[in-house]
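> Need a 3D model of the following:
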Amino acid sequence: MDAPPDRLSALLERFRVQAALFHSGPLCGRHEFAPQPGRAFLHILRKGEMEVRHAEAGLPSRLRIDQPSLLLYPQPLQHTFLNAPLDGPDFTCATLDFDGGARNPVVQSLPPVMVVPLADIGELDGTLQLLFGEADRQRCGSRLLTNRLFEVALIQVLRWVVDHPDAAGVSHGLMRGLSDARLARTLVALHQAPQEEWTLPRMAAIAGLLRSAFAAVFKEVMQTTPASYLLDWRLSLACAQLRAGAPVKQVAVEVGFADTASLSKAFRKRMGVSPRAWLAQAAPL
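Okay, here's the model as predicted:
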C-alpha cells in the first residue's frame, strides 16, 4: 500500500505564517481584540476559567471555558474576553500573519473561531511545554524561539484538523478535502505542481475515481468544481508572487497560465481588475 501523501507541507511552504507573541501570564478583567485585516489570533488558556463574547451573527454570543484550551481566530473577528478582576486566568497569546491574507487557502477553509481543549490534541504537549518555558523566561532569543514554537503548534493544530474535521467544526472546503483520502491525493498534486496541465480525467485518475464520481465528490466536499478550485489556487499563488515583487510574465508561467494575457483575463474575472491594477491597490507587505 502506498504511503499517504503529505497533505500540508506543499500548502504551508507556499503560504507561510509568522507568529508574534504579545502576552504571557494572567489576564484580568475585560479585554477586547479588534479585527485586523490579514491577522489571526491564537490564544492558549493555560489555567483558570473565562468567558468569551462575540457580536457577529452566526457565532455563539457567549462561550464559557473552564479547562486548558486553545482558541484560534483565523479570520478578522472581534472577540472579548471576560476574566476575573483579580487572579485572572493564565494565557499565552500570539498574533498570526498568514501569507496572502484573506486569500490564504488555509484561512479560507477554517471556521471563524475554533475552541479546542488542549487534552484533545495530545501531540501539542511537548511543544507547549517548550513554548510556555520560553514565554515565561527572559533569556537570549526567548521571544524569537517562542514565535517559532507558536508556528510549530499551529502546524500541529492544522494536522489535527485534517485528521479530525468533525471535531474541528470543518464541514467542507480545503481542510475537509485534505481529510478525504481520495481527494487529498489530487489536492496535494495540484498544490505541488500548479503549472502542469490538469484535466478532469487526470485529476480523477490520481484520486482513483471515475471522472463523474470524482467531480461529484469534489463538488460535495469542496463546495466548488475542480476547475474552479485550480483557478483559485493559481490566482492565490499569483497574488503572493506579485506582492513579493515577481514580474507578471514570470508569475503567469510559474503558476500555470499559458501567458500574461491568460493570467490577466483570469484576474479580471475573479478580482475585477488587471494584475498590475490589483498590485497597485494591494497593501504593502
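> switch to C-alpha atoms for all contacts and neighbour counts from now on
Fine.
> quick one: which helix or strand includes the most centrally placed residue in the chain?
Centroid-nearest residue in the chain: V106, 2.9 Å away (criterion: Cα atoms, centre = their mean). Using DSSP states H and E, V106 sits within helix 105-109.
> Please give the structure of this sequence too, so both can be compared:
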Amino acid sequence: MVDPLAEVVSLLQPFAGFSKVVSGAGRWGVRRSEAGRPFYCVVLEGSCRLAVNGQEPLTLVQHDFVLIPAAYDFTMSSLEPATEKDFDIPPVMLRQGEFRTGVQNGAADVRALVGYCVFGSPDAALLVSLLPQIVHVRGERRLATIVQLVGEESRENRPARDVVLARLLEVLMIEALRSSAGTGASAGLLRGLADERLGVAIRRMHESPTRQWTVAELASEAALSRSAFFERFSRAVGTAPMEYLLAWRMALAKNMLRRNEGGVAEVAQRVGYNSASAFSVAFARHVELPPTHYVREQMANGGA
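Okay, the predicted model is just below:
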C-alpha cells in the first residue's frame, strides 16, 4: 500500500541545519519572522508560550515538540505576559553555550532546544504546501523517548555530537509528522489522512497518479457524495481535491525531470497527461517555467 506521508517526506529530504539550547527566566519574549525556514522546538524543561501568526497561541510544556514547516511569523515568550520592551532584548550566551533570555541569573523557567531544519529538495515549497502550517505533538511515548535522547545529546559535548543530533532530529521530525496525523492537526495532508474516508481517496491518488480522476470518482472512493467530499476534503487538506492532485503530479514530475528519468513526453505520461503539450502547459503554469527550461536550470545548478 502506498504511504502518501512517506512519499512526501522522502521527496522533502529533511535534515537538521542548525540548533541551539535556549533557556528563559522571568518575563521574556522572542519574535521571529523568517518565512521559508522550517522551525522546530523541543521543550526540555518547564513551559512557555508559542504564538504563530494565524493560529491559536499554544502553551508548550516539557517533552512537547513543535514543527512549523514554513516558519511563519511567530513569537515565543514567558507564561507571564511579555511587554514590547521584553521582545527587544536579545538572548545572551552563557558559558556552557546555552542562550538565556529574560532574567540572566538563577534557575530557568523553561529550557528548550530550538533550531531550523533544511529540506534538501528544490521543490520544498511545493511539498510543504501539502503539510499543516504547524505540527504540535504531546503525550506520545515514542516521541518522548526521542526527545529525551535529543535533550541528553544537546547537554553533552561528546564526539560527533552535531552529527548524532542531526540524525536524531531527522527521526524526531518524521515521527512528529506521523504522530500528529489526527483531526486536531491544522489543515494539510496529515489531517486528510486522519479522516478514514478522505484517507482512502488520498491513497488512491498516490497509488494511481496517471488515472484521469474526477471529483465524482474520488468521492465514490471515499463513499461520500460529490459535494460532501469536495467540502470535507477542502476543509481538512486546505486545498480542493483536483488542486491537491495537480500539486502531487507536479512534485513527481519535477523529481523525475531533475533526476533525468525520462524526456518530457515520458514524464507527462507517467504523471497522467495524454500529451506532452498539455503537460507542458500545466507545468509552466504551476512551476512558472516550461519543463525544458526547468531541466536546463537544474543541470546548470548541478542537478539533484
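> ok, and what's touching the helix holding V106 of the first structure?
Identification of contacts with helix 105-109 of the first structure by Cα atoms under 8 Å, 6 or more residues apart in numbering yields P74, Q75, F98, G101, A102, V170, H172, G173, L174, M175, W233, S236.
> How many residues are close by the equivalent of G46 of the second structure over in the first structure?
If you follow G46 of the second structure across to the first structure using TM-score structural alignment, you land on G48. Close neighbours of G48 of the first structure, defined as other Cα atoms under 10 Å, add up to 17.
> my read: G48 of the first structure touches L82, true?
No: under the criterion of Cα atoms under 8 Å, G48 of the first structure makes no contact with L82, lying 11.9 Å away.
> How much space separates the residue of the first structure most remote from its centre from H172 of the first structure?
Distance from the centre of the first structure peaks at L86, with 34.6 Å (Cα atoms, centre = their mean). Between L86 of the first structure and H172 of the first structure the distance is 42 Å, computed by Cα to Cα, to the nearest Å.
> Also S274 of the first structure?
In terms of Cα to Cα, S274 of the first structure sits 30 Å off from H172 of the first structure.
> One more: L70 of the first structure?
According to Cα to Cα, L70 of the first structure stands 22 Å off from H172 of the first structure.
> Past the helix holding V106 of the first structure, which element shows up next along the chain?
Next along from helix 105-109 of the first structure, by DSSP H and E: strand 114-117.
> Who are the packing partners of that next one?
Applying 3 or more Cα pairs under 8 Å, 6 or more residues apart in numbering; DSSP states H and E, we find strand 114-117 of the first structure packed against strand 69-73.
> Tell me the residues of the second structure aligned with the strand it packs on.
Using TM-score structural alignment, the residues of the second structure aligned to strand 69-73 of the first structure are 64-68.
> Residues touching the matching stretch, excluding its own?
Counting by Cα under 8 Å, 6+ apart, residues outside stretch 64-68 of the second structure touching it are 38-43, 133-139, 173, 176.
> Among the residues you listed, pick out the one closest to Y273 of the second structure, please.
Nearest to Y273 of the second structure among the contacts of stretch 64-68 of the second structure: Q133, at 30.4 Å, using Cα to Cα.
> and stretch 23-37 of the first structure, how far apart are its ends?
Terminal-residue distance, stretch 23-37 of the first structure (Cα to Cα): 20 Å.
> quick one: contacts of that stretch?
76-94, 101-102, 135-136.
> three-state assignment of the counterpart of L113 of the second structure in the first structure?
Aligned counterpart of L113 of the second structure in the first structure: T92 (TM-score structural alignment). What DSSP: H, G, I helix; E, B strand; the rest coil gives for T92 of the first structure is strand.
> what's near enough to touch T92 of the first structure?
L21, H23, S24, G25, H43, I44, L45, R46, F132, A135.
> swap the cut-off to 6 Å and go again
Taking Cα atoms under 6 Å, 6 or more residues apart in numbering, we find T92 of the first structure in contact with H23, S24, I44.
> For the second structure, which segments count as strands?
Here the second structure has its strands, by DSSP state E, at 14-25, 29-32, 39-52, 58-61, 65-68, 74-77, 92-93, 99-102, 110-119, 135-137.
> could I get these as JSON lines with distance to E207 of the second structure?
Output for those, formatted as JSON lines (distance: least, Cα to Cα, whole Å):
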{"stretch": "strand 14-25", "distance to E207 of the second structure": "23"}
{"stretch": "strand 29-32", "distance to E207 of the second structure": "39"}
{"stretch": "strand 39-52", "distance to E207 of the second structure": "31"}
{"stretch": "strand 58-61", "distance to E207 of the second structure": "36"}
{"stretch": "strand 65-68", "distance to E207 of the second structure": "28"}
{"stretch": "strand 74-77", "distance to E207 of the second structure": "37"}
{"stretch": "strand 92-93", "distance to E207 of the second structure": "50"}
{"stretch": "strand 99-102", "distance to E207 of the second structure": "47"}
{"stretch": "strand 110-119", "distance to E207 of the second structure": "24"}
{"stretch": "strand 135-137", "distance to E207 of the second structure": "26"}
